[in-house]
Every structure is written in structure tokens, then in C-alpha cells.
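Q: below are the sequence and a predicted model for it; my questions follow.
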Amino acid sequence: MRGGAAPVTEPHAQIVVDERMLAAELQGDDARPASADVAAYALRLGDDALILAQQLSRWIARAPELEEDVALGNIALDLLGHARSLLRFSGAYDGRSEDDLAYFRDEAEFRCAWLFEQDNGDFAHTIARQLVASGYLFELYTDLQRSTDPALAAIAGKAVKEVEYHRDHAVQWTLRLAGGTAESRRRMVQALADIWPYVDELFRDDDLVDRLGGVAVRPATLRSRFDAVVAAVLAEEDLDVPAGPIAAGGGRAGRHFPTLGPILAEMQSLARRHPGATW
């Protein structure tokens, strides 16, 4: 598809059955996390999806072509759906709703990785972030389908189908920009270099994952598959995998990149100004 328009994700009407199956799965006894650790794990995954959805939604009416307004909007909606399922599941442990977790936590209480907090930048930077994010999420949800927690496995089973389209969208745009004009190639190369320091944090194991053997996916086990896919994509346009510094990270522990505060201020302002309001 080199040089052509990047594909739009499948219409949401086609996954109604999956939505109903997921809702049914989450209505049973497994709708409440078995432990605080399981709730914390779901929370970090939900925060990743929520913040990335918020970031991508900013492209609506600003994308370089009309089709991308639709495509990025659909991807954002998919991610918002993942976030809702994960935050609803996490919050059930202590009685908080998905809205409580999305709108009424402060910056230090979020557990998203730094990659998802990076500015959209130009279109190439957004695509580079999407290439990494969707590549990571595809591998994560592929393995999470085998979780011993039925609710997490159900959420992953739905999410992986959508994230596969997100990854294809990012791959096609990466190739299109890298194989286009000299300027588009320069921007794509620069975007990859700027995003790459934040990749490492995604694949770090920690004590929470250690405690959740069988429930959580060990991030380090995903790295080789992720690297192989990205290397193959970049090789199509004779691009090297970036090398350079590794960002400190710390989002899983509540230490965030400076961009998260403004993201939350924008996302939470209406709910905090009118708490309890309904539409």
C-alpha cells in the first residue's frame, strides 16, 4: 500500500457482538478484581489507553487529510473503550467508577508510561508514537488473552483485534512518510529518534508483575517480538532502528513527564467544574 491512503479502522458496528460478550463476562463474579494487585495492574493498562486516546482525539479536525480525521478518531474511540473496560474493572475493587478514576485523580495517582504522555508533535511524531504504542499493545494483549483472570483475558481478547488495525495503520503511514519526499523522510527519521528513548520503560518488569504470575504479562518477554516487527518495518525503507539515550521513565510509580499535567487539566476540567453532572 506504499504511497496510497492509510486504511481506516473497521466500523464499530462490526464489533457489537464482542462488546456484548465482554459486557456479559464482566457482569459475573470476576467483575471485581481478586486483589489490590490485580486492580493496580488493570489501572496501569487503563491509564495507558486513556491518555493515548486523549492525545489522539486532538487530531480531529486537524489531521493532514479528512480520512485521517476519521481514522485517528476511530483509533481514539477504540482506546477509550479499552480504557473504560480496564478502569471499570480496576475501580470495582474499592467502589470507584471509571469516571472517578479518569476525572478525579491527580497527576501522581496515574500509572501510565511516559510514551503515552508524549506530545503529538507533527504528524510524523504521532505516527512514530503510534508505531511503538500499537506494536507494544498488540504483543501485550496477545499474551494477556491467556491471563488466569477471566475479566482481563476477556478485555484483551476484544482489544487485540482492534489494536491489530491500529498497528497496520501506523505501519502504512511509517512507510508512506519514510518513502515519500525528502522532507517527509527527514521528519519520520527525526520522529523515531525522538520517540525511541521512551520505548524501554514499556518493557520493564517490576514487583507488581512479579507478584501477579499467571495474571499479568511479563513486559520483558514481549521485547524481542516487538523489536523484530519494528525492525522489519523500518528495513522496508532502509531505516535503522534508532539508538541513543534511554529515558528514566517512572510513570508506573507516579513520576510523570511534564506533559501529563496539561493533558489532565484539559481532560478533567469539565467534570471537575461540574461534579456529578449528567447529560
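A: Looks like it came in fine.
Q: please make it C-alpha for all contacts and neighbour counts, starting now.
A: OK.
Q: what about residue 181, how many residues nearby?
A: The burial count assigned to residue 181 is 11, neighbours taken as other CA atoms under 10 Å.
Q: use this one as the comparison:
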Amino acid sequence: MTTPSIAPSRRADVQYLLRLGDTCLILAQRLGEWCGHAPILEEDIALTNMSLDLVGQARAVLTRAGQLNAEDTGTAFDEDQLAFLREERDYRNPTLVELPRGDFAFTVLRNAMVGTLLKLLWQRLQSSSDAELAAIAGKAVKEARYHQSHAGDWVVRLGDGTDESARRMRDAVAVLWPYAAELFEDDEVDGAAAQAGLGPRSSDLREAWEAEMGSMLTQAGLQVPAPRAFRSAGKQGVHSEHMGFLLAEMQYLQRAYPGGAW
């Protein structure tokens, strides 16, 4: 027997929180894949701890999303149900975070990109009209600052390092940068959240993000790629071919052993 899937409310505030919670959750899954595989022991521990930070953020945000879901539909989902029992099209993370683990250069650049985004977003969410979300942001912003700083140090170290490390960083920039455009595209969910004071529009973070990431890449001796027409659409539930494999692994135990307790 397997557990049936759940379908969250389409209300804007629920969807806004799912985007945030899913971004943290799916990146945490990718970072967890480094456990036992990082290039040095210290990074093995650091990446795993950052994964746990992101799981904690995801749990808090998904719990709040489940409570808001109850206001709309009368059904309150907990964080485990929202994490493990949705269909692929109901996940709202940007495609950037679901891409395969890649090498260490790929990982630290993605961490820098997402860490910078989350830091800027958590800073704004501290003044959210939702008091519970504001409280979550007050704790999460400290973790995001560390994630950005840690990843940024590695981006500079590798980009300004050996020929091999610099080549790997250039390759990572070429692959990852086109996915950044999706992070700042607005839709009706963003508009409703901004109007209600729940949180900023995605586009509100673009200028500061580009400035901080541009400075980081310049220090690393790397160039910001020219804009491309390519657009990913993970926030709309249209995911890459990698997402299904990630969810199959992530959801297996909960699906196979419904409500299992340890």
C-alpha cells in the first residue's frame, strides 16, 4: 500500500510559502548528497550542516503553509505531508536547486546564488504582515548570511586559484547562470503577496542580488554571462527531468510505509 498524494490550496499566500519552503527543501536534498563525498572533511561537515539548516527552514515554512491551507480548504497539512506527499507538479522550487549535485565548484556557486537570494528574502520577510513568517525569518536570515559567506569564499578561492579550479568555476557559471532569471520573474502570486504585505515580489530582490553576485564573481576573476532567452519554470511546477528522480528517492519511505514512526 502506498500513501495517496495531497494537493495544496492554490491560494496565493499558500503558494508563496511553498515556493520558499520548497527551495530550501530541495536544495537541502542536493547538499545532503555530499555527506561522505566532499573534498575535505571540514567541507563534508559544513555542507551537511547547511543542509540541516535548510531542512529546518523548510519545516518551519511548510508548517505555516499547511496552517494557511486549512484557512482556505479546512485541511491542515503538516510539514511531512507537504514535503513527501505532493506530486511533482505541485512543488514550487526554482529549477536551479533541483539540478544534479555536480562537482564542488558547481555546488559552491549554486550555494552562493541561492544563499544570496535567501539572505535578501529573509531580510525582507522580517517585516512580513504574517507574524509567524516574520519570526521564522528572524532566525533564518542568520543562517543564510553564513551560507552566502561560506559559499562566496569558496567561489573566490576557486575562481582565483589554479588553472583547473578556475576552469571548473567558469564551467559552473556557464551552466548555472541561465537558471537565475527564473528567480526574479513575477506573477500573480508575487503580486498578491506584496499587496498583502506577506513578502516582496521576486523582482524586488533582483538589483541587490545582481550587485552582490557581480561583486563576488569579479573578485573570483569570473565574468557575469550575457542574458539569454532561456527560461526555466520550476516555480510554476514545470520541472526538469531531474526532479522526478530526486522525489522518488526523497519520498520512498513515506510512500512505502505510510505514517511510519521511528
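A: Cool, got the structure. As the structure is a computational prediction, the values presented were derived from the model and not from experiment.
Q: aligned partner of residue 211 of the first structure in the second structure?
A: Counting by TM-score structural alignment, residue 211 of the first structure lines up with residue 192 in the second structure.
Q: surely its match and residue 14 touch.
A: No - assessed by CA atoms under 8 Å, residue 192 of the second structure is found out of contact with residue 14, at 11.0 Å.
Q: who's more crowded, these two?
A: Using other CA under 10 Å, the more surrounded residue of residue 192 of the second structure and residue 14 is residue 14, with 24 against 18.
Q: how near is the aligned residue in the second structure for residue 270 of the first structure to residue 246 of the second structure?
A: Counting by TM-score structural alignment, residue 270 of the first structure lines up with residue 253 in the second structure. Counting by CA to CA, to the nearest Å, the gap from residue 253 of the second structure to residue 246 of the second structure is 13 Å.
Q: what's the answer for residue 95 of the second structure, then?
A: For residue 95 of the second structure relative to residue 246 of the second structure (CA to CA), the value is 12 Å.
Q: okay, those two: which has more neighbours?
A: More crowded of residue 95 of the second structure and residue 246, by other CA under 10 Å: residue 95, with 25 against 17.
Q: show me the contacts for the more buried one.
A: Remark: with contacts taken as CA atoms under 8 Å, 6 or more residues apart in numbering, residue 95 of the second structure is in contact with 179, 232-235, 239-240.
Q: what's the neighbour count on residue 255 of the second structure?
A: Using other CA under 10 Å, residue 255 of the second structure has 18 other residues around it.
Q: tell me which residues of whichever strand or helix holds it come out buried.
A: Per DSSP states H and E: residue 255 of the second structure is located in helix 241-256. Buried positions in helix 241-256 of the second structure, judged by neighbour count with 16 or more other CA atoms under 10 Å: 243, 246-247, 254-255.
Q: that helix vs the first structure, average distance?
A: Comparison of helix 241-256 of the second structure with the first structure after fitting gives an average deviation of 0.7 Å (mean CA distance after the TM-score superposition for the first structure).
Q: quick one: buried ones out of the contacts of residue 95 of the second structure?
A: 179, 232-235, 239.
Q: just to revisit the earlier point, not counting its neighbours along the chain, what's nearest the match of residue 211 of the first structure?
A: Leaving aside its chain neighbours, residue 192 of the second structure sits nearest to residue 12 (6.3 Å; criterion: CA to CA, 6 or more residues apart in numbering).
Q: tell me the residue in the first structure aligned with the one you found.
A: Using TM-score structural alignment, residue 12 of the second structure pairs with residue 37 in the first structure.
Q: all the helices of the stretch 51-200 of the second structure, in order from the start?
A: Shown for the stretch 51-200 of the second structure, the helices assigned by DSSP state H, counting those that start in this stretch span residues 79-84, 104-125, 131-159, 163-176, 188-196.
Q: distance to residue 260 of the second structure added to those helices, as TSV?
A: Converted to TSV, these look like this (distance: least, CA to CA, whole Å):
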stretch	distance to residue 260 of the second structure
helix 79-84	11
helix 104-125	32
helix 131-159	28
helix 163-176	37
helix 188-196	34
